[in-house]
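Student: Fold the following, please.
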Amino acid sequence: MRRIFVRPLKDFLKQRRFFELSTVKAFSDRKQSVVDSNHDAVNKINTKLSLVKSEFPSVPVASRSFADVILDALLRHSKEQPNRPAMINAEDENDFVTYEQLYIKSHTIAAFLESLKFGRGDIACTVLPNCWQFLAAFIGCSIQGGSISGANHNFIDRELAQQFIDSKCSVVFCSDIALDKVIKACENAPSVKKIIVVPLLLEASKLGEKKLPLNVVHFSTVLSATPNLNKQSLEVVVDKDVLLLPYSSGTTGAPKGVMLTHKSTMMNCFNYHFHHKLITKFDPNWEWKTGHQCFILPLYHIYGFGIAINCLLSGGCGILLKQFDGDIFCRTMQNYKINHGLLVPPVLVFLAKSPVVSKYDLSAMKFIMTGAAPAGSELIEEVKKRIPSVSQISQGYGMTEGSMASHLPVYGMDNTSSCGRLMSNLEMKVSDVETGQPVPIGEVGQICIRGPTTMLGYLNKPEATAQTIDKEGWLMTGDIGYLDSDGWTYIVDRLKELIKVRGFQVAPAELEDLLLSHKGIRDVAVVGIADNVSGEVPKAFVVKDNPDLTVNEVLAFVRDRVSPHKELKGGVAFVEEIPKVQQEKF
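Tutor: Have a look, this model is predicted:
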């Protein structure tokens, strides 16, 4: 059970940091840089409110289903470039899928799902690393009017069961290497009727030797179905029907299903597609239909998913890494002469410090966008020195609940400390945390976003939805920041409890609940501490109920029950008590 009327140690730290940031001293360095650069900005800061609309032209509002839009794009690209690969396996360039093949295979998967009576309102989960089969499964589900909920391929069976149970998924697509834990997870998830196993990591012969349970079918069986390439489009309500159901901890608490509609998902794709055209600002010769992108971000994550779908809509060629490997990443960037990277801060650390980088020619790289977690200015400068061809490294900003990005950098306008400018069709306000009213430009407050990319809500969690989206439609991000007089947004702190480990969300509440299930633990608080490689890592403050309890025992207890990024890499500290304050007052 979560404590209702008290706040643990992490809230003292969170509140202390917020009140410090609210003082002139804590904020003076960043605010003064704006004032010093333009003396006239002083008056603007004092008179204008942080309530703005995007400066960019509006993009068309999505009115068609995702399936209609993506299938039209696949068909068009397959006719224009019949042999153009849509996606290539970075580990094996002979493992690829063309646009025509992806079009047909998506219809084939849809036909198999139809035989299972999978349709509108149904949900399929994926437990797959980055691979073209993930995208084919997603498109196939969308053709049937269903939804996809991607799970972390590294989840253990307990974590998978939580997502399967909460989403009530009826179909699971999983890799061969994940099959055993998926089967175990499904023992507690009666909604799952069929498991489709994709041979990716084990030798085909080894998978063939396994006797599959009755509810498990091989992916080759799915692909033997007869596709209906003339299938009539299913009617969907684009602003109500859920297309994507990623799981996010939101601003607090355990992971929740984020209901992203056809409209919200497509609006962000259209928006990103428009914004990406500005890439010609730094490379006039680059175009989608001859260029390549390297995808290291997991497709189940909204960032990785969004840029991969944008690639397909645009006719690009994506190179997929199943998991990050320094040599494979650098070789991909070198061999395909990729000129821009869509990365996260831990990869910037790799580029700045790893000796592996020196073995490869990365001189084609000219621009890097980083997101999912903040990147420091010093780190950005280190990467630029290491790879001199990179003229700009900028940060973007967004959240799963907003269908990916709300802010992106502008090519040719380098502002490393900002998280970018507000994207098309969106509104933003920086609001007073207590009143919800917009604060003057240059003052800190909670970042709030409103627009057609906002989620429908959290699955079966109306109270959590109401705490995140107010009655006026503002999505409250839980991030503290400010807007300067030139339209740049800056993030300076977080109200939310989430710990960001290599860009992945870790909810302290989830780890606290797990630790409290240990008989030797009386009370606990989990906080995030700074880490040079991961950004943040979880640390537990534990009150013993058993005097013989050891640090190693606590570490092992957590390690055996969670994914690697949730482990207590920040350590364990034993304390006499967890300080507590009233829920509403500091």
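Student: from here on, contacts and neighbour counts on C-alpha atoms
Tutor: Noted.
Student: All the strands of the stretch 1-150 of the chain, residue numbers only.
Tutor: For the stretch 1-150 of the chain, the strands defined by DSSP state E, counting those that start in this stretch cover 6-7, 51-53, 85-89, 92-98, 123-127, 147-150.
Student: In JSON lines: these, plus mean neighbour count and distance to Gln162.
Tutor: Output for these, formatted as JSON lines (neighbours: other C-alpha atoms under 10 Å; distance: least, C-alpha to C-alpha, whole Å):
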{"stretch": "strand 6-7", "mean neighbour count": "17", "distance to Gln162": "26"}
{"stretch": "strand 51-53", "mean neighbour count": "17", "distance to Gln162": "39"}
{"stretch": "strand 85-89", "mean neighbour count": "23", "distance to Gln162": "30"}
{"stretch": "strand 92-98", "mean neighbour count": "15", "distance to Gln162": "33"}
{"stretch": "strand 123-127", "mean neighbour count": "26", "distance to Gln162": "12"}
{"stretch": "strand 147-150", "mean neighbour count": "27", "distance to Gln162": "12"}
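Student: let's see this one next to it:
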Amino acid sequence: MPSYGGPIDIRDISLHDLLWEKLREHGDETAIVDISGEERPITYSEILDMSRKCAAYLQSAGIKKGDFVSICSSKAIEYTIAMIGILGAGAIVAPCNPSYRKNEILQQFTISRPRAVFVDEEAVVTTESVKTSAPFLEMIFVIGRSTSYPTLDHIIMNGNPEDMKKVDVDPENDLAIVPHSSGTTGLPKCVMMTHRNYVSMVSRLFSASGKVPEVLLHDRPIYHAGGFAVILANLVGRCKVIRKNVFEIDNVLMDIEKYKVTMIYFVPSTLMEMVNAENTEKYDLSSLKRFYCGGATVAPDVIQRMIKKYGVEFTAGYGMTECLSVYRNVVPEDETSEIIRGKIQLGVEVKITDVKTGEECKIGSVGEIRIRSAQVMKGYLRNPSANAVAFDDGGWFKTGDLGFVDIQNRLAIIGRMKEIINYKTMQVSPAELESVIVRHAKVADVGVVGIPDAICGEVQRALVVPKDSSLTAEDIHKIVNENLTEYKHLRGGVKFVSFIPKSPTGKIQRELLKTM
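Tutor: Sure, this is the predicted structure:
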């Protein structure tokens, strides 16, 4: 029998209507304080007003239901206004990493085909270059200053909510956001998430917790699925978000003291910095109540050190872009198990299947984790072949992760079947790196693997078969660095080999590759 986290009521409402309802309720309280540069606070009422003006302007510009509109920005306040505005106009949000190079953006835009894009002023030149190869991209809106394109400030100043037309939304079937993910294999994909997917996530988060933290310190990339999901959830949950783009431990400790932070979302790399922080007694950290960590597994001894050092409640989480959060677990202070186990979230079904046969495993047996819930994606956009692999005949999403459910109905994560490399919280596709490296005239073949790293979880290593003996590791680093964004770089180095092990069907045998 599949394991079940229990029932949950999910409202039949669009994501933007839910957000507008909560923004209206929370009124003039501070919603977000952006401290990435000069301190900038914004209230719930201001986000409500500005996002409605943005929605009205987009409709007047011709944006209609079903259109895709991308956001390439790292600015949390502006991102939030644009995101809710796009949804309110009836369109679909297509997040994009603002540090991407032209080819990376094109790869994503070719799938989502956005009619318009909101872009940071620093990335306008790259976006203009993309536009020359993307005939579907009609409009550029700039977050910041511009004399060539409408800015977000201009949009807010000129949008009239009274002219906004109500858009009929089918929450269960209409898309809201298509975040970028590498999926289980292959090149990056756009994940089709409906309004119901995100309404379910928000409903479950606050039903499960039973309490809402007061002040959250948030540094995860806003364009990442985990970054904007945290913003959405806390807008609904009435939690003040202290937003910064860079995690620097001394500044973080000062921010905790200054803003009376009660909760922090960590990834393992920033968690380790917090554990190893020195001179913490210099700061007043008494406001801290809870730490959350996701993105990769964390060693139990690290968790215990964190609990003892800061006197906080620690929650470990497991989820992914395609199915949002699957479990959360408050780790006991005396936890000694080498494997962290989590309570399955409300509304989530989990089934463990034999890796070879696909048959359901017994309690306690390790197999592939499969998920079914209102949070699971509709599928990958314009990619029927990937969808055929991602779901089984019963509609269960195949995570590619290994785990088991114990007798107490708790889910444990053991490892990963899939090839995707998890660098910090970012997913890196080996196929994408390989497609860049193999372009080099002196490369005969290449395979990319993730190797364990204590801080980052995994880092990328390229094993290269040279055509020419003059090929150097620097040559490989150069072509990668010039074509791919920073987190995809080869921190695990370059190794030259005589061949790349492959199966009879031509698939790279990565486990063998890791031993070379």
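Student: Excluding residues flanking it in the chain, which one is nearest Val344 of the first structure?
Tutor: Once flanking residues are discounted, Val344 of the first structure sits nearest to Thr370: 4.9 Å by C-alpha to C-alpha, 6 or more residues apart in numbering.
Student: Tell me the counterpart of the one you found in the second structure.
Tutor: Mapped onto the second structure by TM-score structural alignment, Thr370 of the first structure lines up with Cys293.
Student: ditto for Ser65 of the first structure
Tutor: Matched across to the second structure, Ser65 of the first structure falls on Ser14, judged by TM-score structural alignment.
Student: any idea how far Glu172 of the second structure is from its match?
Tutor: From Ser14 of the second structure across to Glu172 of the second structure, the span is 9 Å (C-alpha to C-alpha, to the nearest Å).
Student: what about these two, which has more around it?
Tutor: Neighbour totals were compared for Ser14 of the second structure and Glu172, and Ser14 leads with 24 against 17 (other C-alpha atoms under 10 Å).
Student: Counterpart of Val436 of the second structure over in the first structure?
Tutor: Using TM-score structural alignment, Val436 of the second structure sits opposite Leu514 in the first structure.
Student: Then Cys54 of the second structure?
Tutor: Cys54 of the second structure maps onto Ile109 in the first structure, by TM-score structural alignment.
Student: Contacts only, for the closest residue to its match other than its chain neighbours.
Tutor: In this structure, Ile109 of the first structure finds its nearest non-sequential neighbour in Gly140, 5.2 Å apart by C-alpha to C-alpha, 6+ apart. By C-alpha atoms under 8 Å, 6 or more residues apart in numbering, Gly140 of the first structure lies in contact with Lys105, Ser106, His107, Thr108, Ile109, Ala110, Leu113.
Student: among the residues you listed, who's most crowded?
Tutor: Neighbour max across the contacts of Gly140 of the first structure (other C-alpha under 10 Å) = Ala110, 32 neighbours.
Student: Could you tell me how far the residue nearest to that one when sequence neighbours are not counted is located from Pro227 of the first structure?
Tutor: Nearest in space to Ala110 of the first structure, with sequence neighbours left out and distances taken as C-alpha to C-alpha, 6+ apart, is Gly140 at 4.4 Å. The gap separating Gly140 of the first structure from Pro227 of the first structure is 10 Å, by C-alpha to C-alpha.
Student: The second structure: which residue goes with the residue nearest to Ala110 of the first structure?
Tutor: Checking TM-score structural alignment: Gly140 of the first structure goes with Gly85.
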